[in-house]
Structure formats: structure tokens, C-alpha cells
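J.: I'd like to go over a predicted model; first the sequence, then the structure.
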Amino acid sequence: MTDAGEQDPRGTRAATTEADGAAPPVVVGTDGTPTALHAVAWAASEAVLRGRPLRIVHAGPYDVTRELSPGRRRASAVLARAFTVARRHEPRVEAHTQLSGESPVTALVHASADAELLVVGLLSGHPGDRLIPSIAPALTARAHCPVTVVHSDHDLSGAGRPVVVGVEDVDADAAALTVAFADAARHGARLVVVHAQHRAPAAGETLPLDPWRAARPDVPVEVRLVHGGAEEHLLRAARGARSLVLGSAGHNLAARAALGSTSRVLVRLAPCPVTVVRRDLDVTATGAPARSGAVGS
């Protein structure tokens, strides 16, 4: 039995658990591991902060039409545990669950089609974890919304810490900048914008951020123009951050290869949650995807 407006934590076969026209959810994937449950807790807090429902997705080779099969019972237990973790961590969250017979990557890419944010966990060395590390790069390349990767040892609060965004090119990384400014405003945080270049910055040199500053005048901004590789400087900035925001090139094969360099390393090694925003993603001022119709996979 669940509260009014909430779904049975054992899950359903529905492609989406929210009513038509409802607010886009924060989606989080779970496989029952400590890493995944850590990500569920983080996602629950983020959903409440955004005023969005939380959709918890578990996917695997299940026959979702057979209610009493052993696999279906195990999957229902995974979802029930994640539902409990979400509610205990954030009692105000409107939580829903979804069980899919698709592969985890396919199911989460499909779930991202109407989501505001997709959250996944990534292994950080916990002996009970068995998450496949490749799922995060695959999702950041293919998802239809920003993707946040949460490690099992990431601090869930981040209170008083800045949001950091890595910028290679202001125009190309416009979506990542919009998401980062929105995140900083939402959390009442300072925003640190890091731009690495192969020459020493000139005196007084900065980045053309006026449109974002004008839209978010309440967000204190620090611009760091640094000389050298982006990876080292962003890892250093992330050590004291609540989150790191990065742009990625897109969902085609070349884009996935590009993600395999700096972004892939940062997703794996950053000491804070990392949000990856595809450069071809159209986002609103709140950092949510701007959608005018159906989205394919």
C-alpha cells in the first residue's frame, strides 16, 4: 500500500509512471547495489529541490508479463528497496517505480526521453558493488536529457560548496553553462567557470558570459582561465565542489569517442557528482530539455 499519488514500489510494466502532462521526472537507475542506492538517495533530494517526481527504473532480462516468476520477484524487491531508500532519505519525494525487460542502457535512454534529469551510480570500489562502469559513458552519449553520475563515495549534501562547469568553447558549451547556472541558482551556490587553454591568459581576459549573468544575477560567478590541460584543472576544482558540469559532443559514434577522453576521465575520477550535458541538447533557462514533441532513441 502506498500513499495517494504514489506507485506500488514493486514496479509496473508501464513505459512511464507519471500522468500525461505531468512535470518531467528525475529518473534514476538502480540495480540494488550500494552504489545505485546512493544515487537513488541523491536523486530523491534533487527531485524534491526541483519540485519534480522521482522515477526509479530497474531493468534486466525479465519477463515482465509473469508476475510470479522468480526474476520478477527479485526485480520487485530491488525496486521496493530503492523506493524505501528514497523515502527514508527524502520523505517529501513523490516516488514512482518502473520495471523494464530491456537492457539497462536501452531502458534508461528510453526513460530519459521525457525526463528532466537522469541519474546513475558509478562504482567507487565498494566491495558490494557490481555496477558495470561502461553504463555511464553509454548513457551520457545517448540520453535525451542531462545525465548526473554519482559515485558511491560522493558526499550527498554538498552544502556550501560551489558548482563547477568546464567550458571549452562558450558557444559550443551553451547548454552546459545554462545547466550549471540553473544548478547554482537552485542550490544557492557559487559558480566556478573553468576554461583551460594552451597559452597563458592575458591580463583582464575573461569569458563572454553576459547572457547567463543577466539571466541569473543572483549567482556569484568566478571565472578561472587556466593554462594547460583541462582534466587536471577540473579535477582540482572538483575537489571542493558540490558538482561538476561538462559538455559533450553528442550521441553519434564520433561524439562517443570524444567523450572517451577528458569527459570520460572526469566522470570516472571526479570527487563529486558529474553532470554531462550533450552539446546538441536544447535546454530551457531551468536547465531542463526543451521538448516540442516526441523524442526518438
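T.: Cool, got the structure.

J.: When you work out contacts or count neighbours from here on, use the C-alpha atoms and nothing else.
T.: Fine.

J.: neighbours around Asn252, how many?
T.: Other residues within reach of Asn252, judged by other CA atoms under 10 Å, total 10.

J.: Repeat that for the one 10 residues further on.
T.: When counting by other CA under 10 Å, one arrives at 16 neighbours for Thr262.

J.: which residues touch the nearest residue to it once chain neighbours are set aside?
T.: Spatial nearest neighbour of Thr262, excluding adjacent residues (CA to CA, 6 or more residues apart in numbering): Glu231 at 5.7 Å. Going by CA atoms under 8 Å, 6 or more residues apart in numbering, Glu231 touches Thr262, Val265, Leu266.

J.: Keep only those of those that are in helices.
T.: Taking DSSP state H, the ones among these that sit in helices are Thr262, Val265, Leu266.

J.: So which of the residues you listed is the closest to Ala184?
T.: Using CA to CA, Leu266 comes nearest to Ala184 of the ones in helices among the contacts of Glu231, at 19.6 Å.

J.: outside of stretch 260-276, which residues touch it?
T.: Contacts for stretch 260-276 (CA under 8 Å, 6+ apart): 122, 137, 140, 146-151, 154-155, 176, 230-231, 234-235, 238-239, 241-248.

J.: Ignore what I typed, I meant stretch 31-50.
T.: Residues contacting stretch 31-50 (CA under 8 Å, 6+ apart): 25-30, 53-54, 56, 58-59, 78-79, 81-82, 85-87, 89-90, 92-94, 119-124, 126, 128-131, 149-152, 156, 186.

J.: Against Ala113, how distant is Glu205?
T.: 39 Å (CA to CA, to the nearest Å).

J.: swap in Thr2?
T.: For Thr2, the distance to Ala113 - CA to CA - is 26 Å.

J.: Looking only at neighbour counts, state which of these two leads.
T.: Per other CA under 10 Å, whichever of Thr2 and Ala113 has more neighbours is Ala113, with 20 against 9.

J.: Leaving out sequence neighbours, find the closest residue to that one.
T.: Nearest to Ala113 is His144, by CA to CA, 6+ apart, at 5.3 Å.

J.: so the one you found, which of the three states?
T.: Following DSSP: H, G, I helix; E, B strand; the rest coil, the label given to His144 is coil.

J.: again with Ala141
T.: Assignment for Ala141 (three-state DSSP): helix.

J.: just to revisit the earlier point, turn the contacts of Glu231 into a markdown table, including distance to Trp42.
T.: Output for those, formatted as a markdown table (distance: CA to CA, whole Å):
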| residue | distance to Trp42 |
| --- | --- |
| Thr262 | 24 |
| Val265 | 22 |
| Leu266 | 19 |
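
J.: from those residues, which is closest to Val164?
T.: Nearest to Val164, judged by CA to CA, of the contacts of Glu231 is Leu266 at 12.2 Å.

J.: The structure to be compared is supplied as follows:
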Amino acid sequence: MNTPRDQHDQDEHLGVVVGVDGSRLGLDAVRWAVAEARLRGLPLQILHAAPYSAGSAAGLHRARDILARAFTVAHRADPGVQVTTRRTEHTATASLLDAARHAELLVVGMGGGDRPQELLIGSVALEVSGHAPCPVAVVRGGAHRPVADRPVLVGVDDVTADAAALTVGFTDAHRHGSGIVVLHARPGAAPFRARLAGHTEAARVAAWAELAGALAPWAARFPDVPLELALVPGQPASPLLAAAVDARLLVLGTRGRRAPARALFGSTSRAVLRRSPVPVVVVSPDTVRPAPEPVPAATAAPATSAEVEDPHDRSQLR
């Protein structure tokens, strides 16, 4: 049986890291993170940022209680996953970003309401997602029970710029045995909008073929993942949210930590993160390798098109 332990040193590789704050949203994130750790064959570290515990016996007691409760939730969700706990005396954002340097995946919870606690959690989730050096899963409030036959939805502005997000999306679909929907929008590009508006059938087919060709390397690398394309004109937020209703996971890319106009801080990504009905994984282009060398489009897999009470046991924690 796993037993929790405070881990103050940074491991070379932490696997999946989930941040908790004692809220229900944090425990929802723990449950989701346990399932991901199991599928990936990785350990799970539960992290709690507790600057309030510095020099305070009451604060330390509270922090240990939060970690013990989260550990119990994780262990009951899947006893086979190796779970450790860690407390820091730094802020939540700093602690999570530090852990992200050694993690394969960082998981945080996020609510959709206007209560002060949910707004604070949402602020941390947005800031961490914009700067983390690894993919960040933002788990929306509520119990999430993945449905195997629901696809991964990936929002794409530019295939080259969003290569890392596409790789994360295809890999996740392969891992879960599901399909993938790539939704492509180019707001502000008038000729592209005109083609997608369907003025001619030939133009619509050409736009679909252009996207399918750009995705050929991923289709060839993941031939077992059914691929569906969705082409939309204008702003992508509404189409993404509408398509997410039938998805298992939504994946978005950023423009990198040094870009002056990261997609994450735009209205589209903020709206999607705050309103998505499913967990959202945010991916920086610096985090993962893109697709393999391009292959001829003729060899790529065919794609379809679309228009678009938790217990805790403090006695186990040492």
C-alpha cells in the first residue's frame, strides 16, 4: 500500500503533478490526475503551496490535513498509482511553475463561478498555463468521467505554430483509444474566411485538402487515431465551446513564453478556459516535440470533415 510522504527535494522526473488547495475543485483535479498517471504509467505528486504554514503550528496542521485528504482521495481512486505529497512555503503560482520544470504534466483545478475562491483558483490556473514549461491540464469543476468514444478536440490557428498542441492531442487520443477532431480557424484572414463561407464547393474542398495535407505527418504517425476536420471562419471561441460538448478533452496551444501576444491571454482562450465543459490542456510550443518528418499526403490516414464526501487520514502523513 502506498503511504504519503512530504517530498521537499526536486526529483529528476516527477511524472504527473497536481496542485491542491483544500477545495472541492482541487480534489476533482486529483481524481483526474490519478487516471492520467495510471494511463501514462507515471507516479503522481500532490503539491500544496502553503506560505501560511511558515512558523505556524496551526498553519502546518492545516497544510498536512489538506495533503492527507488529497492523498486519501487519490489512493481510493486508484490504489495502484504511486502517490507522494509535497508542501511548499511559496505562493501557489511559484510552486506550481517550479514543479512544472520536472513534470510531464501539471494538473490544476478551475471553477467557472464568481465566488472569491473560484476566482482566485481561476487566476492561478490562467497564470500557470501561460508560463509553465510542460503541458498544463486545467480541470473544470465537477466530476469528470471520460467516455472512451468521445474524441479529443484540438483548436488550431496555424498548424506549424500549434505543432506541439497537435502532438499532445494525437498522443492523448492514441493513449485513450479515441478519435481526434482538429478545429481550424483563421480570424482576420479575409480570403480564408471567404473560402470557408462556402461560396463555391471547390473552394471548400480546397480548404479542407490544405488542412488535411498539413496534418499528414500526424495522421501517418498515428494511423489508429480517427481524424475529423472542422473548418470555421472568424473567431474560434464559440465553435470550440460548442464542439467541446461532445469531446472528452480540449487541447489549446500558446504562442510561447516570449511571444508578445500569447493566445492564452487573448479573449478566445480565456473564454474557453472559463467556460469549457471538459478539461483543457494548454500546451506551449516549447514543451514537446512536434510531429515527425513530413510524409506525402497520399500516405496519410484518411480524415473526415465537419462543419461546423472525501475522507482523510492525517495519521498516515509523516
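T.: Arrived safely. Note that the structure is predicted; figures quoted are calculated from it, not measured.

J.: Send over the TM-score of the superposed chains.
T.: Once superposed, chain against chain, the TM-score is 0.85 (TM-score structural alignment, normalised by the length of structure 1); 274 aligned residues with a CA RMSD of 2.3 Å.

J.: Can you turn the buried part of the contacts of stretch 260-276 of structure 1 into a PyMOL selection?
T.: Here is the PyMOL selection string for the buried members of the contacts of stretch 260-276 of structure 1, based on 16 or more other CA atoms under 10 Å:
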select buried, resi 122+137+140+146+147+148+149+150+151+154+176+230+231+234+235+238+241+242+243+244+245+246+247+248
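
J.: From the contacts of stretch 260-276 of structure 1, which land in helices?
T.: Pro137, Thr140, Ala176, Ala230, Glu231, Leu234, Leu235, Ala238.

J.: and Pro211 of structure 1, how many residues sit next to it?
T.: 9.

J.: What is the corresponding segment of structure 2 for the host helix or strand of it?
T.: Assigning secondary structure by DSSP states H and E places Pro211 of structure 1 in helix 210-215. Aligning helix 210-215 of structure 1 against structure 2 (TM-score structural alignment) gives residues 216-221.

J.: mean per-residue distance, the matching stretch to structure 1?
T.: Averaged over the aligned pairs, stretch 216-221 of structure 2 sits 0.8 Å from structure 1 after superposition, using mean CA distance after the TM-score superposition for structure 1.

J.: what about the strands in structure 1?
T.: Using DSSP state E, the strands of structure 1 run over 26-29, 54-59, 95-100, 117-122, 147-151, 163-166, 191-197, 221-227, 243-248, 274-278.

J.: so which of the ones you listed comes closest to Thr12 of structure 1?
T.: Among the strands of structure 1, if distance is taken as CA to CA, the winner is strand 95-100, at 5.4 Å.

J.: What lines up with the residue nearest to Ala113 of structure 1 in structure 2?
T.: Alignment note (TM-score structural alignment): His144 of structure 1 maps to Pro133 of structure 2.

J.: okay, now its match: neighbour count?
T.: So Pro133 of structure 2, with other CA under 10 Å, has 26 neighbours.

J.: on that earlier part again, closest to Arg278 of structure 1 out of the ones in helices among the contacts of Glu231 of structure 1?
T.: Thr262 (14.3 Å).

J.: Need the counterpart of that closest one in structure 2.
T.: The equivalent of Thr262 of structure 1 in structure 2 is Thr268 (alignment by TM-score structural alignment).

J.: go on, Pro25 of structure 1?
T.: Using TM-score structural alignment, Pro25 of structure 1 pairs with Gly15 in structure 2.

J.: What about that match, how many residues nearby?
T.: Number of residues near Gly15 of structure 2 (other CA under 10 Å) recorded here: 19.

J.: Surely it is in contact with Ala99?
T.: No - using CA atoms under 8 Å, Gly15 of structure 2 is not in contact with Ala99; the gap is 10.1 Å.

J.: filter the contacts of stretch 31-50 of structure 1 to the buried ones?
T.: Buried residues within the contacts of stretch 31-50 of structure 1, defined by neighbour count using 16+ other CA under 10 Å: 25-30, 53-54, 56, 58-59, 78-79, 81-82, 85-87, 89-90, 93-94, 119-124, 129-131, 149-152, 156.

J.: rewinding a little: ok, the residue nearest to Ala113 of structure 1 to Gly250 of structure 1 distance?
T.: Taking CA to CA, one finds His144 of structure 1 at 10 Å from Gly250 of structure 1.

J.: And for Thr30 of structure 1?
T.: Relative to Gly250 of structure 1, and taking CA to CA, Thr30 of structure 1 is found at 24 Å.

J.: Please apply the same query to Ala230 of structure 1.
T.: Applying CA to CA to Ala230 of structure 1 and Gly250 of structure 1 gives a distance of 19 Å.

J.: In contact with the aligned partner of Asp78 of structure 2 in structure 1, which residues?
T.: Using TM-score structural alignment, the equivalent of Asp78 of structure 2 in structure 1 is Glu90. Going by CA under 8 Å, 6+ apart, Glu90 of structure 1 touches Ala41, Ala44, Ser45, Val48.

J.: Now neighbour count and distance to Gly160 of structure 1 too, for those residues, in JSON lines please.
T.: Formatted as JSON lines, those follow (neighbours: other CA atoms under 10 Å; distance: CA to CA, whole Å):
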{"residue": "Ala41", "neighbour count": "22", "distance to Gly160 of structure 1": "19"}
{"residue": "Ala44", "neighbour count": "31", "distance to Gly160 of structure 1": "19"}
{"residue": "Ser45", "neighbour count": "21", "distance to Gly160 of structure 1": "16"}
{"residue": "Val48", "neighbour count": "17", "distance to Gly160 of structure 1": "19"}
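
J.: among these, which are in helices?
T.: If you go by DSSP H, those have Ala41, Ala44, Ser45, Val48 in helices.

J.: can you put these in JSON lines and add distance to Val192 of structure 1?
T.: Compiled in JSON lines, these are given as follows (distance: CA to CA, whole Å):
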{"residue": "Ala41", "distance to Val192 of structure 1": "25"}
{"residue": "Ala44", "distance to Val192 of structure 1": "25"}
{"residue": "Ser45", "distance to Val192 of structure 1": "22"}
{"residue": "Val48", "distance to Val192 of structure 1": "24"}
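
J.: Nice, that's everything, thank you.
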